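Trainee: Need coordinates for the following:
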Amino acid sequence: MTVVRTRFAPSPTGYLHLGGARTALYSWAFARHFGGTFILRIEDTDLERSTPEAVQAIIDGMQWLGLDHDEGPFYQMQRMDRYREVVGQMLEAGTAYQCYSSPEEVEAMRERMRAAGDKPRYDGTWRPEPGKTLPPVPAERKPVVRFKNPLDGEVTWDDVVKGTITIGNKELDDLVIARPDGTPTYNFCVAVDDWDMQITHVLRGDDHVNNTPRQINILRAIGAPLPLYGHLPMILGADGEKLSKRHGAVSVMDYPAQGYLPEAMLNYLARLGWSHGDDEVFSMQQFTAWFDLNNLIRSPAQFNPEKLNWINNQYIKQADNERLASLARPRMLAVGAEFNGNPALAPVLALMKERANTVNELADAAMLFYRDPTPEPALLAQHLTDAVKPALVQFAERCETVEWHRPALAAMVKEVLAANGIKMPQLAMPLRLILTGQLQTPAIDAVLELFDRDVILARVRKYLH
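Mentor: Below is the predicted model:
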């Protein structure tokens, strides 16, 4: 079988968006499934729009997701000599030619065709043909180089997502492959790169469908093998429109700041255009074992933030608590968390992560253990009544000797309740206020276990004088 070689080839004109990340994931997973090679290629020939910051944003997004490349990153701007070499070879072979038509002349050609109801295209003025006399070369005008596209026939390929696609060569004109200054153009660079890098499978967004017949014709002209192509449908917002900033975060690197875990994002993106039965939550090891091109979905996927939150919650519940603590701590410090004298963070998060959709939600919920616990006087007066103070005194006494784990603490609290003839809320509410400053907390025995014995005694006795 052919050794699989896939590539992810973003243009660094902005951040790594969700559609690009899904393309990268599928290309990565296909290579991993077959023990192949995954290549990162930066298509940076658009000098006006490409920036180093965008390159870094793409690399950062790939690293956060854990989509490690085997080769690269390769940069097209560092391959100019190679492109010029191939342009020279094509001119020599007669598969490309120099065109001296000015941009204004080309636009005038297209206007005439539009007026005649034809598809606007270059009319072949400078295309050499047997017996054809070319116009005189204009003085001091530098030519572009055009690809000599076949005039007849069709370009057909079996798209692994969309099925068989056929486009007539009459729909394609002789595209420019090198500008007057010698810099090559996008479709030409892509074809040469895929040839040189021995790419076997090209997975990309379906906005590239119109580029594919041009690239196929160039590959055939230079004697290169054709990869298999698969064009993935776009990702839509919940309203059915193309995903954009108004639907929320679009850049992959917005998501770690919002408290999403990379494995949750990968899992969610995997299901946006691919399925494996009814499986919803799965590891990347499972995904790469299952992934093939037969279960890619032809219709556009809809981005659903609620579903992403649900998947993120599943991963938060499975996550190592120390890892969650390392993610939550900076967020909590930024809003004034005080960790000295308060419970260790990891066990607090273990207690509270069941209901958190994001690490940010988890950090917010955990703050009740890490801020000033001074309760509002009116609330304290309402719950710390003379009737309950004897039970609190006994609770403090029992705290000095009880074994400090949740079952023993729960048993001790029940014994204090029984001895004082009161119900759980009458003791739990003032304890919650004294320890955390608020009435809504997890179960009181779980809260007690998190604090050190000395902290509990000091806070309770402060209100018993």
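Trainee: switch to C-alpha atoms for all contacts and neighbour counts from now on
Mentor: Fine.
Trainee: so which strand or helix has the nearest residue to D364 once chain neighbours are set aside?
Mentor: Spatial nearest neighbour of D364, excluding adjacent residues (CA to CA, 6 or more residues apart in numbering): M332 at 7.3 Å. Element membership for M332, per DSSP states H and E: helix 321-334.
Trainee: Buried residues in that helix, which are they?
Mentor: Neighbour counts over helix 321-334 (16 or more other CA atoms under 10 Å) mark N321, L324, A325, L327, A328, R329, R331, M332 as buried.
Trainee: Now the second one, please; I'll put the structures next to each other:
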Amino acid sequence: MSERTLPEIPTVADLPGKVRLRVAPSPTGDPHVGTAYMSLFNLAFARQQGGRFLLRIEDTDRARFRADSEQQVFDTLEWLGLTWDEGPDKGGPCAPYRQSERLDTYRPYVDRLLAESKAYECWCSTERLTQMREIQQKTKQPTGYDRLCLGKTREERAALPGFSETPVVRMLIPDDVELEFDDLIRGRVSAPRPDDQVILKADGFPTYHLAVVVDDHEMGITHVVRGEEWISSTPKHILLYRWFGLEPPQWAHMPLLRNTDKSKISKRKNPAARLTWFREQGYLPEALVNFLALLAYPPATNEDGTDREVFSFDEFSAGFDWRKVNPVGPIFDLKKLDWLNGVYIRGLSVGELASRLLPFLVDDGIVGDNPSLGELARLKAVTALVQTRMAHLSEAPPLVRPFFVPDDALEIAEDARAALGDNAAEVIEAAGRALGDIDDHGTSVLGSDSGWTAEAIETALRTAIVDGLGIKPKFAFGPLRTAVSGARISPPLFESMEILGKTSTLNRLAALLATL
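Mentor: Model (predicted):
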């Protein structure tokens, strides 16, 4: 191919946004928590700078592709509030945003490199490459392609062992390849020398290394923010930008998330690596976003100069500075996340928390898909009792269930029954007599003038059991707690009885008494 017929490299038209950043997950299963981590830092900077945040789906790995994974990416990032301006589901000036729909885009770039002898075809079979690597490892040679196909025609290569009918295309890495580059987080960085990387696979799909450069250029990406595992690939990418006569973006390589044993967090070994897991476990999205920010960024600062670990995305974005990102791989400490989640749960209004609990209660069959106004009012009252007793929303069902099951369907837990003392029957009988005397005329606690209140219940029970039977307060009410909740540990007793109402409370006391 002559110089005159070389494919043109498109220039980027004026695109919206002062800066343009992207996250580019691969749809190969449940989204990795790292996708949210990278999205958070990309989005924080884009919003601070008045820029644009793009979502691109890198689905060129067809062997590991999963059709449902893309929707999971959309759903989990939307749940976290990490929303994008352009993407497969929203469109934009750089559509399409799926690499599998952009295959015609990559071929001219490959043809140009082949024509300029900056790339070459390689016919080596998988078996031959595996054998080559094994020999290199055994003889302690540098690993990498040995350039057997370089300079050979198809016929010349076919005469040698390990030939494959369909070639791949490899970069021809020059001796003077630049190995250092500037990083927004790490300063001047040095990477190892790359080998002749495959840029076009035998199936016609580009590899990550070519596609990411082409797509980032054509989508006007100004800052590439990704994990530190890509540092070693950056010289290849800078080289491709140089060969195509393009301006490289700025680079920011984030520290990898690590398990407590310092290993890289992976979906295979750690369920918390799955982004969907956090929703299933009942974490609040704002707590997870706060936690992910703290993994690689210092706390917010109060007016008096003290640190504050609880902050919103808007606060994080407003003061964002790449120089503050800690390049040391952070430990993914779930205990810290549990603490943060509890703080956020306690900070919600009762009504808001009740609405967030509802999906977990529906899934558990405690309430139906379309709860009545009475059920919603009762849920709000129960939520006020349990708000301080949860670290996860998923802990709500066993706490809430006793308030929604029929009296004759309440199950008494074995550990609660085993803990009942010898005087349980005496306590329950005394409680029944005392509570029976309370006037419950009027509306319920949920509406209000009834004499059946937590204060009246507590007064009656303390008089009958603590004073009347001489039982110490810490031991006096255990049998009653078991009777009304079925458990040893439950929401506050007197308030629980108020919500259940007089009839239900007395029914449950009688039911347990009958079994003693």
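Trainee: Quick check: TM-score for this pair?
Mentor: Here the superposed chains carry a TM-score of 0.83, computed using TM-score structural alignment, normalised by the length of the first structure; 452 aligned residues with a CA RMSD of 3.8 Å.
Trainee: can you give me the helices for the stretch 151-300 of the first structure?
Mentor: Ranges of helices within the stretch 151-300 of the first structure are 186-196, 212-221, 254-257, 262-270, 284-290, based on DSSP state H, counting those that start in this stretch.
Trainee: okay, those helices in CSV with distance to G336 of the first structure next?
Mentor: CSV is the format used below for the helices of the stretch 151-300 of the first structure (distance: least, CA to CA, whole Å):
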stretch, distance to G336 of the first structure
helix 186-196, 51
helix 212-221, 54
helix 254-257, 18
helix 262-270, 27
helix 284-290, 36
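Trainee: Just tell me which of the ones you listed ends up closest to G36 of the first structure.
Mentor: With CA to CA, the closest approach to G36 of the first structure among these belongs to helix 284-290: 11.8 Å.
Trainee: same for the closest one, what does it pack against?
Mentor: Counting by 3 or more CA pairs under 8 Å, 6 or more residues apart in numbering; DSSP states H and E, the packing neighbours recorded for helix 284-290 of the first structure are helix 18-33, helix 262-270.
Trainee: and with 7 Å instead?
Mentor: helix 18-33 (3 or more CA pairs under 7 Å, 6 or more residues apart in numbering; DSSP states H and E).
Trainee: so the helix or strand just after the helix it packs on matches what in the second structure?
Mentor: Downstream of helix 18-33 of the first structure, the first helix or strand assigned by DSSP H and E is strand 37-42. Following TM-score structural alignment, the aligned partner range for strand 37-42 of the first structure in the second structure is 52-57.
Trainee: any residues touching that stretch, and which ones?
Mentor: Applying CA atoms under 7 Å, 6 or more residues apart in numbering, the contact partners of stretch 52-57 of the second structure are 17, 19-26, 43, 46, 84-88, 97-99.
Trainee: Derive a ChimeraX selection command for the buried subset of those.
Mentor: Buried residues within these, by 16+ other CA under 10 Å, are selected in ChimeraX with:
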select :17,19,20,21,22,23,24,25,26,43,46,84,86,87,88,97,98,99
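Trainee: Looking at the contacts of stretch 52-57 of the second structure, which are in helices?
Mentor: Counted as lying in helices by DSSP state H, out of those, are L43, A46.
Trainee: elements contacting the biggest strand by length in the second structure?
Mentor: If you go by DSSP state E, the second structure has its longest strand at strand 163-171. If you count contacts as 3+ CA pairs under 7 Å, 6+ apart, strand 163-171 of the second structure packs onto strand 119-124, strand 198-200.
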